[in-house]
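Novice: only geometry, no sequence info:
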């Protein structure tokens, strides 16, 4: 078992924290949470102990146990996780399998070696690795699991966390990833416009994105998200040893047992997903013409055959077709556009509460 390493790849808001937590509670496992998060570059012991699922506001499991306690052995006394550089977070998200990145390689090796030195099996679960799954597999082998969620519900999970009149961190990251997506520059220009987000550190580029898109309609955020969702899954899926439909995992106990057994065969660890529950669907949504928005992204990227063609991965069609069919077409008239604008001004959570009150009235 100790010669194995498990990588869990996902997008944001895909139940990855739940999956990670099921490995964390297993004896003999060192499950690193978000090992490509930029905050690791400046984290101190106090920071490590302070941030917990209970106080995060992100609806995560885990209670009062710090998210990042597994990093304590690799924490530099001067601050930051040893060998980690904040550029690892998103700058090399789209790295090709054959590319060289010795600094990032040394960082990952350090995490794996630390776990093995403690007699534990390393598990690395992160929302920032879909674009680099092939690079990681080529360098470190191991067993690679890709989590996939209904893209509409995934994006609505971002939107539901809006409490101020600007995009959430998750939305900003998708704007940034789209603008820097290798080989898709024309798509980024068509969706976002030319000239984003500029150069500089990750923090500076995110700030540029925030300034530019803080008043943009929800439909633009969704299109940027979907473009990144498609491109990142197309990069990750060919390297997956196991693809997990997290929506099905929550509602189908037989499927959950199959996933547990497949992971056990692949890396020797058998998690328990019997308590997995589906998040409540986000029934209240901004008035986006979902099908039209999705079609425009797929057409702009030239991905029709990648989704419905004979060589397409079935999970993409399963997730895209039902997701958009399940939501009624939104009205595209002036009132709908005004509602979307209000959502951008008031925040997704505030708009959802208002819509719910109007429905009850």
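Specialist: Looks like it came in fine. These figures come from a predicted structure and were not determined experimentally. Numbering: from 1, shown residues only.

Novice: every contact and neighbour count from this point should use C-alpha atoms.
Specialist: Noted.

Novice: the closest residue to residue 185 other than its chain neighbours: what's it in contact with?
Specialist: Computed as CA to CA, 6 or more residues apart in numbering, the closest residue to residue 185 that is not its neighbour in sequence is residue 179, at 7.0 Å. The neighbours of residue 179, taking CA atoms under 8 Å, 6 or more residues apart in numbering as the test, are 185, 188-189, 192, 196-197.

Novice: measure residue 233 to residue 149 for me?
Specialist: 11 Å (CA to CA, to the nearest Å).

Novice: go on, residue 257?
Specialist: With CA to CA as the criterion, residue 257 and residue 149 are 18 Å apart.

Novice: kindly report the same for residue 131.
Specialist: 16 Å.

Novice: quick one: which of these two has more around it?
Specialist: residue 131 (29 against 24; other CA atoms under 10 Å).

Novice: once you drop chain neighbours, what's closest to that one?
Specialist: The nearest residue in space to residue 131 (CA to CA, 6+ apart) is residue 94, at 4.6 Å.

Novice: helix or strand: which one has that neighbour?
Specialist: Per DSSP states H and E: residue 94 is located in neither a helix nor a strand.

Novice: count residues in the vicinity of it, would you?
Specialist: 22.

Novice: contact partners for it?
Specialist: Counted by CA under 8 Å, 6+ apart, residue 94 has contacts 131-132, 181-182.

Novice: what segments of the stretch 151-300 of the chain are helices?
Specialist: Listed in chain order, the helices of the stretch 151-300 of the chain (DSSP state H, counting those that start in this stretch) span 151-160, 169-179, 185-192, 202-213, 218-236, 246-251, 253-267, 290-301.

Novice: check it against this one:
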């Protein structure tokens, strides 16, 4: 009895490429008025829905003939064109291969749910969706949309050979291995076969990549059989009906059985009397090629957690069909087929090797081309660098000439400064001689001479030494003032101090002589420093700094001389105050000294003017 509740429910046909899916699609479509059939809803050609929907009406009869498809009364994608406005913008490039596997397995993405939901909702009769890329999504389709699910399958060795009808199906298998969320068993096969990874802008570019990187015959069958076994297990787990296309083509009783099962799902009006799919048998050494690879795939699936019961069921179904095809093919024809397939396998391996050599040659040529471009670029860069260096050299020569001129000018200024320094030094010596009778001033001048010697030896400390000299001068003036006040109060102390000054005079003169020697040494050191400065005339900044320091030294020495003059004026005033004091008679021994100091001071003023 038909299951009435599923009459309007969608029908999903699940298979791999070259399984007779186009034949089954056409069986549904030719049952006029009952079904609205979508051929391969994940096909990349459906991208034209978004840009050029009329392209879906192209018939491509030559392609259909080469693929041994049944003659169709309407274009493959005619139904899509009928509802093009509804589907506009819903189809995505990723539906074809990148989204082959769902994660979680029973959940479709939002975009896929919208697209497939629109196909079902807007079908003009009971919707039939015929898939070749649904193995990783079958659980999600059933959970999302319910409906009746049909598994159409073919004996894998014949199916693999059928893939060789053109250059699309082998790269398409590799694109499935290139998908996201690939199961671990298939991921190991991908690694064993060294299948590359690419996600280009167009599927055409991705197919071209895998056409340029073919597998050997053994790797090719390993990748195919791994996908076949995965798909068989997934489809059988979720399908309501399982159909062997070989038995549908050769066993009339099997056809009737399938018709009854379909009618129980509410699927009526189908006729399989013209089912006819070619098949070949495999025997002898040829079987070893397939058997070894199939056992390897079995081992990989077991290691990745697949239940032995599901694996045994798949292998038993495969072996049953292999026996059926072996019994149906004449012996002589089988021998010819074996020889032809052996030749094809050798040609496939040779083609793979030739492709690998061609790819290596292309890579080498690209490398040589890249290296050539790099050499040309480096040569151009070297020329630019050479031109820049030449320009910098000319600029450097001009700068060198300018620096030499500045150096000559600076040397002339330095000579003048040296002369000023000598004159100032002579003036300072004269001032020191004039103050030789004053004990405090002699010590101050001695400190100043020591500071001058230090400034000549160490340019960096010139300011600090000058400040120290000024401080010492103030201290000595204060000491002289205190001593003069003490002399005013205590005459005996003045006489004792005058006597001490007289006794120390010879010692002070000796100190003055030593100071003059030190000053001479300072001049020699200054000359040596000047010679050093001339040795580094190439360093303009250092020479300018030396010049500034020397000028500052001269100014400070001049300021020190003026300060000494002011101090001598103060001392003279103090001596005049002493002369006018009531202790004049006690200070008579100092009168002679004061008169002599006045004469020296007058001479100093005259020379300064």
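Specialist: Good, I have the coordinates. Just so you know, these numbers come straight off a predicted model, no measurement behind them.

Novice: quick one, helices of the stretch 301-450 of the second structure?
Specialist: 308-328, 331-434, 439-457.

Novice: now render those helices as JSON lines, adding distance to residue 29 of the second structure and mean neighbour count.
Specialist: Shown next, in JSON lines, are the helices of the stretch 301-450 of the second structure (distance: least, CA to CA, whole Å; neighbours: other CA atoms under 10 Å):
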{"stretch": "helix 308-328", "distance to residue 29 of the second structure": "28", "mean neighbour count": "15"}
{"stretch": "helix 331-434", "distance to residue 29 of the second structure": "35", "mean neighbour count": "14"}
{"stretch": "helix 439-457", "distance to residue 29 of the second structure": "112", "mean neighbour count": "22"}
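
Novice: dump these to JSON lines, plus distance to residue 465 of the second structure.
Specialist: Conversion of the helices of the stretch 301-450 of the second structure to JSON lines gives the following (distance: least, CA to CA, whole Å):
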{"stretch": "helix 308-328", "distance to residue 465 of the second structure": "101"}
{"stretch": "helix 331-434", "distance to residue 465 of the second structure": "16"}
{"stretch": "helix 439-457", "distance to residue 465 of the second structure": "5"}
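
Novice: re the thing from before, and the residue nearest to residue 185 of the first structure, how far is that from residue 199 of the first structure?
Specialist: 11 Å.

Novice: can you check residue 135 of the first structure too?
Specialist: Residue 135 of the first structure is 24 Å from residue 199 of the first structure, by CA to CA.

Novice: between the helices of the stretch 301-450 of the second structure, which one is nearest to residue 113 of the second structure?
Specialist: Nearest to residue 113 of the second structure among those is helix 308-328 (29.2 Å), distances taken as CA to CA.

Novice: which helices and strands does the closest one pack with?
Specialist: helix 217-238 (3 or more CA pairs under 8 Å, 6 or more residues apart in numbering; DSSP states H and E).

Novice: ok, back up a step: only the buried subset of the contacts of residue 94 of the first structure, as a ChimeraX command please.
Specialist: Only the buried entries of those go into this ChimeraX selection, using 16 or more other CA atoms under 10 Å:
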select :131,132,181
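
Novice: now residue 429 of the second structure: closest residue in space, sequence neighbours ignored.
Specialist: Using CA to CA, 6+ apart, the closest residue to residue 429 of the second structure is residue 516 (7.6 Å).

Novice: one more: residue 262 of the first structure?
Specialist: Residue 262 of the first structure sits nearest to residue 242 (CA to CA, 6+ apart), 7.5 Å away.

Novice: ok, the one you found - contacts?
Specialist: 144-146, 262-263.

Novice: generate a ChimeraX selection restricted to the buried entries among the contacts of residue 179 of the first structure.
Specialist: Listed next is the ChimeraX selection for buried residues among the contacts of residue 179 of the first structure, using 16+ other CA under 10 Å:
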select :188,192,196,197
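
Novice: and which of the contacts of residue 179 of the first structure is nearest to residue 331 of the first structure?
Specialist: residue 192 (22.9 Å).

Novice: and residue 130 of the first structure, what pairs with it in the second structure?
Specialist: Aligned by TM-score structural alignment, residue 130 of the first structure pairs with residue 135 of the second structure.

Novice: where does that match fall, helix, sheet strand or coil?
Specialist: Judged by DSSP: H, G, I helix; E, B strand; the rest coil, the three-state class of residue 135 of the second structure is coil.

Novice: now residue 256 of the first structure: how far from residue 262 of the first structure?
Specialist: 10 Å.
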